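[1] structure here, sequence nowhere to be found:
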């Protein structure tokens, strides 16, 4: 699975150098989860706020809004 992740804080919220393309293992839907094959995303204001105040473990995948096709369920 491909994703965009933040690797360090971007204090002004716009430092594109803090973003990195990463590859993650394909998740498995469990319980009440669904697995969605994402076709498109948008940038949510939450993404910018997370980037500007990031202090957690890196890399952290960004993205709150997505559209796609359900590919499985738990």
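    Cool, got the structure. Here the structure is a predicted model, which means the values were calculated and not measured. Numbers count the residues shown, from 1 in each chain.
[2] make it CA atoms for all contacts and neighbour counts henceforth
    OK.
[3] quick check: closest non-adjacent residue to residue 22.
    residue 3 (5.4 Å; C-alpha to C-alpha, 6 or more residues apart in numbering).
[4] so that neighbour sits in a helix?
    No. Assessed with DSSP: H, G, I helix; E, B strand; the rest coil, residue 3 is strand; it does not lie in a helix.
[5] give me the number of residues near it?
    By other C-alpha atoms under 10 Å, 13 other residues sit near residue 3.
[6] got another one to weigh against that:
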């Protein structure tokens, strides 16, 4: 929902296509991240470190998305989280 709202504020007639492409690449990225998150053994458990890092990254990304007005930058921030 956040991504579609951000694109609608920027404008352009291809908001639906942009959301689909960004979410599609994000789903491909999840395959790599899920494998990496299951490896290793830290003090916080196998996934605790990844959960903490992910929560911090998402919080920063939401703040960055509030001030972004370019579609390519929205895509980069979205994929980085």
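    Yep, that arrived. Since the model is a prediction, treat every value here as computed from it, not as a measurement.
[7] after superposition, what is the TM-score?
    Comparing the two superposed chains by TM-score structural alignment, normalised by the length of the first structure, the resulting TM-score equals 0.33, with 43 aligned residues with a C-alpha RMSD of 4.1 Å.
[8] distance-wise, check the residue nearest to residue 22 of the first structure relative to residue 41 of the first structure.
    Per C-alpha to C-alpha, to the nearest Å, residue 3 of the first structure is found 11 Å from residue 41 of the first structure.
[9] wait, the residue nearest to residue 22 of the first structure touches residue 23, no?
    Yes. Using C-alpha atoms under 8 Å, residue 3 of the first structure and residue 23 qualify as a contacting pair, with a distance of 6.2 Å.
[10] just checking, what's the longest helix in the second structure?
    As assigned by DSSP state H, the longest helix anywhere in the second structure is helix 15-37.
[11] list the buried residues in the helix or strand harbouring residue 52 of the second structure.
    Here residue 52 of the second structure, judged by DSSP states H and E, is contained in helix 48-66. Of all the residues in helix 48-66 of the second structure, those buried under the rule 16 or more other C-alpha atoms under 10 Å are 50, 61, 65.
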